[in-house]
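In: below is the structure, and that's it, no one-letter string:
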């Protein structure tokens, strides 16, 4: 049976574009699969702790790690993982980095030769919101440390994320971006259209 794991990371509970577009994917996915399972985790409202020295020592000693087991079980149970990821300072929210540090363990790593692993077949959809534009060919494209990083870490698990970017989300807020308001609206509308298409696939 289909199972969606939906993770939000935006610090904004109101007016968050990544939450808005991610919710559109989740709604379309659930409409297309009324019998599917849905698990939601909000890393802003209920953050997981960063891996600290005590947790690392427990991991290295192969001790009991209830949180790690729970987070890994959620990922293994899902056939689709949806991440809502705003861009903060060219990268990820620290809450998402903390979550990744708990689940990026050898148990889930893909075989380096075959690319196959425990999570083979799992779909990963990443919905991002960016205040400016980081598309190829733009001046800030080299500063996108969000998509390349997520491609790299999920690649360790043998997974290939699909990205949906809503860009120029600060065009209505910052005066120097006001000239891009129409592009921002088009990007947001396009993100909604793409997530509906992906959710139905």
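Out: Arrived safely. Bear in mind the structure is a predicted one, so any value in this text is a computation, not a measurement. Numbers count the residues shown, from 1 in each chain.

In: alpha carbons only for contacts and neighbour counts from here, please
Out: Noted.

In: who are the packing partners of the longest helix along the chain?
Out: The longest helix of the chain (DSSP state H) is helix 181-200. Secondary-structure packing of helix 181-200 (3 or more C-alpha pairs under 8 Å, 6 or more residues apart in numbering; DSSP states H and E): helix 17-32, strand 162-166.

In: which element follows the longest one toward the C-terminus?
Out: Per DSSP states H and E, the first helix or strand lying C-terminal to helix 17-32 is strand 37-42.

In: just checking, what packs against that next one?
Out: strand 3-8.

In: what's the angle from the strand it packs on to helix 17-32?
Out: 160 degrees (axes from the mean of the first three to the mean of the last three C-alpha atoms, to 10 degrees).

In: the inter-axis angle of strand 3-8 versus strand 37-42?
Out: Using the same axes, to 10 degrees: strand 3-8 against strand 37-42 is 10 degrees.

In: point out the other helices and strands that strand 3-8 packs with.
Out: Here strand 3-8 touches helix 17-32, strand 37-42, helix 66-77, strand 80-86, going by 3+ C-alpha pairs under 8 Å, 6+ apart.

In: before we move on, back to that, out of the helices and strands packed on helix 181-200, which is closest to residue 100?
Out: With C-alpha to C-alpha, the closest approach to residue 100 among the helices and strands packed on helix 181-200 belongs to strand 162-166: 17.2 Å.

In: comparison target, given below:
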């Protein structure tokens, strides 16, 4: 029996499916934080490359930055490098777009009201959680974003975060070692 005050699962199968989705959400959050850590690493590499030997100075300025601040800082400091050509800058710009999109997805999911049952509007027989993100615009109604969430959709986000992580590590290699070209490293197959 479901209580109207406290959420309860209908049965063990329902609980198992809901827990799989929640575990997937946890994996995604961890994967996204790894992307943030790697953005910090790239920023450190750029500053070291440009002659800043005291990495503590960089850490003080960016360690508390959230994803958007890290993305903006990475883009800004990279664009100031004089030895990067337009192809290099375009590759980094595309990478930053992917990070921005992933960050938006993370925010939609993390700051949403979650429904883990089968009785919301348009629910089907297959288990899909529903994340409702409160609306920030007055012309869209109460909820601006309705996100159906499955274990597979979360696995897709984790895969995207992993690909971005690989690209950021390649960028860090380019910033750390002479002879590596950003455009070439970021355009290699994953």
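Out: That came in fine, so what should we check first? Remember, predicted model here, so these are calculated numbers, not experimental data.

In: work out the TM-score between the chains.
Out: In this superposition the chains share a TM-score of 0.28, using TM-score structural alignment, normalised by the length of structure 2; 97 aligned residues with a C-alpha RMSD of 5.6 Å.

In: list the buried residues in the longest helix of structure 1.
Out: 181, 184-185, 187-188, 191-192, 194-196, 199 (16 or more other C-alpha atoms under 10 Å).

In: now stretch 89-97 of structure 2
Out: In stretch 89-97 of structure 2, counting by 16+ other C-alpha under 10 Å, buried: 89, 91-92, 95-96.

In: give me the neighbour count for the closest residue to residue 36 of structure 2 other than its chain neighbours.
Out: Take residue 36 of structure 2 and drop its neighbours on the chain: the residue closest to it by C-alpha to C-alpha, 6 or more residues apart in numbering is residue 67, 5.9 Å away. As a burial measure, residue 67 of structure 2 scores 20 neighbours (other C-alpha atoms under 10 Å).

In: likewise residue 53 of structure 1?
Out: By the criterion of other C-alpha under 10 Å, residue 53 of structure 1 has 9 neighbours.

In: likewise for residue 25 of structure 1?
Out: 26.

In: got the contact list for it?
Out: 192, 195-196, 198-199 (C-alpha atoms under 8 Å, 6 or more residues apart in numbering).

In: can you say which of the helices and strands packed on helix 181-200 of structure 1 is nearest to residue 70 of structure 1?
Out: Using C-alpha to C-alpha, these put helix 17-32 closest to residue 70 of structure 1, at 21.7 Å.

In: could you list the buried residues of that closest one?
Out: Under the neighbour-count criterion of 16+ other C-alpha under 10 Å, helix 17-32 of structure 1 has 17-26, 28-30 buried.

In: turn those residues into a markdown table, including distance to residue 166 of structure 1.
Out: What follows is these, written out as a markdown table (distance: C-alpha to C-alpha, whole Å):
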| residue | distance to residue 166 of structure 1 |
| --- | --- |
| 17 | 8 |
| 18 | 8 |
| 19 | 11 |
| 20 | 10 |
| 21 | 8 |
| 22 | 11 |
| 23 | 14 |
| 24 | 13 |
| 25 | 13 |
| 26 | 16 |
| 28 | 18 |
| 29 | 19 |
| 30 | 22 |
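
In: tell me the one of these nearest residue 42 of structure 1?
Out: Residue 42 of structure 1 lies nearest to residue 19 out of the buried residues of helix 17-32 of structure 1, by C-alpha to C-alpha, at 10.0 Å.

In: make TSV from the contacts of residue 25 of structure 1 and add distance to residue 164 of structure 1 to it.
Out: As requested, those are exported to TSV (distance: C-alpha to C-alpha, whole Å):
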residue	distance to residue 164 of structure 1
192	9
195	7
196	11
198	10
199	12
